[in-house]
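Engineer: No letters, just coordinates:
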């Protein structure tokens, strides 16, 4: 997940209490990828790091059986409330990534994980920053998803993941392909820096994650990775 960017959204925002990640452009980009996916109404869908439940609600409106997971109690409660208000069934579980659904399998996994590189990345993020800070290279959670998601997919199942170009989409593609999946970037969008990236701009340039200031556009590229497990 990326911190606030602002901008126009085409989906209905669910309620987001303080401390719960509010849907942003990355959420919208992933919802667009979901709309392209031919998911049958009886499919089992997993939304990992659900936040307020925006992705889970979109999947549930298509008649799928949706499980939403988040490590935050506030997020889990918000997702339950938003599903109730939307009148769609969503099974919500609180836990760390895939831990609450061990032994289960899914036709589709959706995830907008933390992916923003953070200084002092050896320290676990706290509070709201858990929704976006992901270690010094931004891959603290992405690498775990690449390792663990394939085992939860049924043959022909699909993983849809959104991340920043700052956190090496090429590594995501490589790890997923090594796991036997067909993986590619299917959507891209450039957005203006939000407050967190503006505050870290100098550090990101020092790390070589952004080009030198004289070549700067002050924009971040978001990408959707689609990976399919062969039948």
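Structural biologist: Thanks, I have it. Computed from a prediction, not measured in an experiment: that's the story for all the values here.

Engineer: hey, let's count contacts and neighbours off CA atoms from now on
Structural biologist: Will do.

Engineer: Going along the chain, name the helices of this structure.
Structural biologist: 25-36, 54-60, 73-86, 142-148, 169-178, 195-206 (DSSP state H).

Engineer: I'd like to know which of these is closest to residue 224.
Structural biologist: Closest approach to residue 224 among the helices of the chain is made by helix 25-36 (6.5 Å; C-alpha to C-alpha).

Engineer: what about stretch 44-53, start to end distance?
Structural biologist: End-to-end distance for stretch 44-53, by C-alpha to C-alpha, to the nearest Å: 16 Å.

Engineer: need the contact list for the residue positioned nearest the centre of the chain.
Structural biologist: Geometric centre of the chain, nearest residue: residue 112, 0.6 Å, by C-alpha atoms, centre = their mean. By C-alpha atoms under 8 Å, 6 or more residues apart in numbering, the residues touching residue 112 are 1, 26-27, 30, 48-50, 161-163.

Engineer: May I ask which of those has the most neighbours?
Structural biologist: The residue in the contacts of residue 112 with the most neighbours, by other C-alpha atoms under 10 Å, is residue 50 (32 neighbours).

Engineer: quick one: it and residue 178, what's the gap?
Structural biologist: 26 Å.

Engineer: count of residues packed around residue 209?
Structural biologist: That count, for residue 209 with other C-alpha under 10 Å as the rule, works out to 16.

Engineer: ok now do it, which residues does it touch?
Structural biologist: residue 166.

Engineer: Next one: it from residue 136, what distance?
Structural biologist: In terms of C-alpha to C-alpha, residue 209 sits 11 Å off from residue 136.

Engineer: and the comparison structure, right after this:
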């Protein structure tokens, strides 16, 4: 699709494609309401609209990303409600059939958190889980009964904790797909630190992405 991605807005990468594939496999219920958390360019929100969602809401903490998602929605001739705010706060009290999430998950060296600018779409604190843990704990509140969360992140920040937190929140999670991809530029820039922490093996030039599905009973 024709896509506008200005500086400072997360450009779709392998994690975006993995989540888009998970959405295609999931399918959407009739008259579905979809929420895209951390929308960035809005590409996943547009994908949901193209798959027949009746209503799509896109949220991002970055004002430039919100504007970009709106513009890309217009370019794609798809109606998207894009709003600025912190994680799920802009949609408090609303309920959705499907929530899509590609949160910041890159482990971040000391002194670089909280991030600024484009790094806000990537940096997730020392363990990569600052935003991810909040999302896991809070997302059930915006899911309808039988609603589904589709989530992507790197195995560098741990898969077990994600599954445990989603289970504790009352959801039924499982790993849909694992995909090994080359390290991205930001990850490569901190490989020495990641290796000292034991998160990357010596000579390792790839990481594993996981797509997780979690359903509310």
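Structural biologist: Received the coordinates, thanks. Computed from a predicted structure; not experimentally measured.

Engineer: Can you tell me which of the contacts of residue 112 of the first structure is nearest residue 13 of the first structure?
Structural biologist: residue 27 (10.3 Å).

Engineer: Which residue in the second structure aligns with residue 145 of the first structure?
Structural biologist: With TM-score structural alignment as the criterion, residue 145 of the first structure lines up with residue 135 in the second structure.

Engineer: what's the straight distance from one end of stretch 23-41 of the second structure to the other?
Structural biologist: 17 Å.

Engineer: hmm, who's touching that stretch?
Structural biologist: 3-5, 9-12, 44-45, 48, 51-61, 65-66, 68-69, 72, 87-88, 95-103, 121, 150.

Engineer: In ChimeraX, how would I select the buried members of these?
Structural biologist: In ChimeraX, a selection of the buried entries from these looks like this (16 or more other C-alpha atoms under 10 Å):
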select :3,4,5,9,10,11,44,45,48,52,53,54,55,56,57,58,59,60,61,65,66,68,69,72,87,88,95,96,97,98,99,100,101,102,103,121,150
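
Engineer: Show me what residue 36 of the first structure aligns to in the second structure.
Structural biologist: Residue correspondence to the second structure (TM-score structural alignment): residue 36 of the first structure is matched to residue 25.

Engineer: sorry, that was for residue 127 of the first structure
Structural biologist: Residue 127 of the first structure maps onto residue 117 in the second structure, by TM-score structural alignment.

Engineer: got it, and residue 178 of the first structure?
Structural biologist: In the second structure, the residue paired with residue 178 of the first structure is residue 168, using TM-score structural alignment.

Engineer: Pull the number of nearby residues for the residue nearest to its match when sequence neighbours are not counted.
Structural biologist: Of all residues not flanking residue 168 of the second structure in the chain, residue 137 sits nearest, at 7.9 Å (C-alpha to C-alpha, 6 or more residues apart in numbering). Residue 137 of the second structure is flanked by 16 other residues according to other C-alpha under 10 Å.

Engineer: again, but for residue 31 of the first structure
Structural biologist: When neighbours are counted by other C-alpha under 10 Å, residue 31 of the first structure comes out with 22.

Engineer: and if you look at residue 43 of the first structure?
Structural biologist: Counted with other C-alpha under 10 Å, residue 43 of the first structure comes out at 18.

Engineer: Okay, strands next: where are they in the second structure?
Structural biologist: Using DSSP state E, the strands of the second structure run over residues 33-37, 55-60, 81-84, 96-101, 143-154, 172-182, 206-215.

Engineer: Give the aligned range of the fourth one in the first structure.
Structural biologist: Residue correspondence for strand 96-101 of the second structure in the first structure, counting by TM-score structural alignment: residues 106-111.

Engineer: average gap between the matching stretch and the second structure?
Structural biologist: When the second structure is overlaid, stretch 106-111 of the first structure sits 0.4 Å from its aligned residues on average, using mean C-alpha distance after the TM-score superposition for the first structure.

Engineer: got the contact list for that stretch?
Structural biologist: 39, 43-50, 55, 149, 152-154, 156-162.

Engineer: 6 Å instead?
Structural biologist: Stretch 106-111 of the first structure is contacted from outside by 43-48, 153-154, 157-161, using C-alpha atoms under 6 Å, 6 or more residues apart in numbering.
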